[in-house]
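K.L.:
Just a sequence and a predicted model for now, questions to come.
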Amino acid sequence: MMIYFLCAIILLMGCSVPPMYNKDYEPPSKGLLPYLQKGSMANFSNQGYSVLLYDAEEIGTGEQVKLLQVLNPNGESVRDFSEDMTKLMHLIVVSRDLQFFSHVHPDYEGEGIFRTALDLPYGGDFLFVTEFIPDQKGITVHKQWVRGEGEPPSIMDLAVSENYVETVGQVEFQLSVHPSFKELRSGEMAMLVFSYRDADTGEPIELEPYLGTGGHCVILDETANQYVHVHAVEGMSSSGSVMFHAEFPAAGIYKLWGQFQLKGEVLVVPFVIQVK
């Protein structure tokens, strides 16, 4: 149906049909296809919603517990939430230097309040990104910096990965990019492909769905100002590889975390790339 739809638009515009090409290796950066692809990506705005953060201690465990209250633009507690990728809220926490990364799913307690246990590894500044769908308004993203107690570590410079192979658990992942790492440019659609295999034997393995899809990929620039969260493109992923479509908002150095699942365990695969 999509092919017929595209052809109909081309005919109505009075244009000739362009030559065929392999979109896996020559991804278009302009035109109707990227427009349709971007239409499936989240519009990352807080839409006037806010998230208040409270600290508490869970009795008897000593674990640090975070209470989050979601307020609508009028300052009232939100009571209507819809699931996004099987969860009512996604909380992503990263340290200022992007060395620490955590993706958790707070439990909803009603009256706009969520609760989660979260153990920050050290002191310093941490970016808290909350994603949720309130009042059927679509995906809403709220970002805030939180100061963790304790001594912060020395800030590490973010260095571009020397190679794009990383072993996590028993899985070896290799990242490839189309069009290529040297041709990654801001404002243009890129395809990120995570290929994977058994790290010991090199044999194929099968990953499990994670949060309703083949994988998630969170992307932040080195200042943590530019934020992208994309999901696997199921129709263009296959056994042994997971593909993501992403567009980098500005030039710079970015860190990305691919997230996958094997035998119930979430595997987080980090890489650092350069975008022109």
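P.N.:
That came in fine, so what should we check first? This is a predicted model, so every value here is computed, not measured.
K.L.:
From now on I want contacts and neighbour counts done on CA atoms only, so please keep to that.
P.N.:
Fine.
K.L.:
check contacts around the residue nearest to Ala250 when sequence neighbours are not counted.
P.N.:
Spatial nearest neighbour of Ala250, chain neighbours left out: Ser186 (4.9 Å); criterion: Cα to Cα, 6 or more residues apart in numbering. Shown in contact with Ser186 (Cα atoms under 8 Å, 6 or more residues apart in numbering): Glu247, Phe248, Pro249, Ala250, Ala251, Val275, Lys276.
K.L.:
could those go into TSV alongside secondary structure?
P.N.:
Shown next, in TSV, are these (DSSP: H, G, I helix; E, B strand; the rest coil):
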residue	secondary structure
Glu247	strand
Phe248	coil
Pro249	coil
Ala250	coil
Ala251	coil
Val275	strand
Lys276	coil
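K.L.:
okay, pairing it with this:
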Amino acid sequence: MTKTRWIATTTTTLMLTAALIGCSTNQQVAQDNHSAGSHAIDHTDSQDHAAKPTELKPVWQFSDEHPQARQDTQVKFQLLDPTGSPLTQYDIVHEKRLHLIVVSADLNYFNHLHPDMQQAGLFTQTLNLPRGGRYKLIADVTPTGQSASSYGQWIEVGGDELALKPIQLDTDLTKTVAGQQVTLQFDRAPQAGQETMMTFHFADATTQQPTTDLQPYLGAIGHVVALSADAEQYLHVHPMEEKGSGPDAMFHIEFPKSGLYKIWGQFQRKGEVFIAPFVIRVP
């Protein structure tokens, strides 16, 4: 019978060496300590989350040491406490214990997933990535009694690769998505290290009438993920007013460093989740 070989990573790319652990049928090479960059931020509680606790150790495991594009690959994630035991208690934040963000190196691919905790402390998710190349996985969790934390891992995916297309600055911050005219606005020009109010304004793309029937997505009017162009600065923010239905969704956000950032706003209307992406420059 074929045995699944689980590989846990030690660096920012998937390693190719394996070491048999005890008499287990699984194989691991070690554990990853690489963080996602900037910690997650959630302003629904009117406070910034502190950096993740250093005593917790992340472990990423993959069912295939050579993941291939357009083929299912299982990824598992867990945190170990200082004794090496799996952490089993996590707060539910916006209806989920873990938010898994997956992006390609050029940020043209984005997915926001919610792995199940199938056994104590071990989250499992099936990935099926569209093309070969580098991808970053970011696990966003809140261990019970501690601050929100994010843990990142780069992986290499085999298969046909498209030429990387670096993100381009949006000169027009109005886009049409899912029949909605979505405009991104700021109360003042974003500056690194300074908090600003970011507003998504929605109107019907045909009639221009303000949209007032947005539906809750994961318990809120919307969610926003932002990443720097190198995918090292990560922010996950939630709205100021969770129960709204439009036409505005407002978020406090503070960009940690200067540079280009890609912003993905996720919203729901008529039972369909849609994403409004924008690229801005932060001086």
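P.N.:
Nice, thanks for sending it over. All figures in this text were calculated on a predicted structure; none of them were measured in a lab.
K.L.:
Give me the buried subset of the contacts of Ser186 of the first structure.
P.N.:
Glu247, Phe248, Val275 (16 or more other Cα atoms under 10 Å).
K.L.:
possible to save these as JSON lines with distance to Thr167 of the first structure?
P.N.:
Shown next, in JSON lines, are those (distance: Cα to Cα, whole Å):
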{"residue": "Glu247", "distance to Thr167 of the first structure": "26"}
{"residue": "Phe248", "distance to Thr167 of the first structure": "25"}
{"residue": "Val275", "distance to Thr167 of the first structure": "24"}
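K.L.:
Which single one of those residues is nearest to Val160 of the first structure?
P.N.:
Set against Val160 of the first structure, the nearest of those by Cα to Cα is Val275 (10.4 Å).
K.L.:
For that closest one, give its distance to Ser102 of the first structure.
P.N.:
To Ser102 of the first structure, Val275 of the first structure is 24 Å away according to Cα to Cα, to the nearest Å.
K.L.:
do the same with Ser50 of the first structure
P.N.:
21 Å.
K.L.:
now swap in Trp257 of the first structure and tell me
P.N.:
Taking Cα to Cα, one finds Trp257 of the first structure at 10 Å from Ser102 of the first structure.
K.L.:
What does Phe202 of the second structure correspond to in the first structure?
P.N.:
Under the alignment (TM-score structural alignment), Phe202 of the second structure pairs with Tyr196 in the first structure.
K.L.:
contacting residues for its match?
P.N.:
Val171, Glu172, Phe173, Gln174, Pro204, Ile205, Gly240, Ser241.
K.L.:
ok, and the most crowded of those residues?
P.N.:
The most crowded member of those, judged by other Cα atoms under 10 Å, is Phe173 (23 neighbours).
K.L.:
which element is the residue nearest to that one when sequence neighbours are not counted on?
P.N.:
In this structure, Phe173 of the first structure finds its nearest non-sequential neighbour in Tyr196, 4.5 Å apart by Cα to Cα, 6+ apart. Using DSSP states H and E, Tyr196 of the first structure falls within strand 189-198.
K.L.:
average gap between that strand and the second structure?
P.N.:
Superposing on the second structure and averaging over aligned pairs (mean Cα distance after the TM-score superposition for the first structure), strand 189-198 of the first structure comes out at 0.9 Å.
K.L.:
going on from that strand, what's the next piece of helix or strand?
P.N.:
Downstream of strand 189-198 of the first structure, the next assigned helix or strand under DSSP H and E is strand 216-221.
K.L.:
Alignment lookup: Lys165 of the second structure to the first structure.
P.N.:
Under the alignment (TM-score structural alignment), Lys165 of the second structure pairs with Met156 of the first structure.
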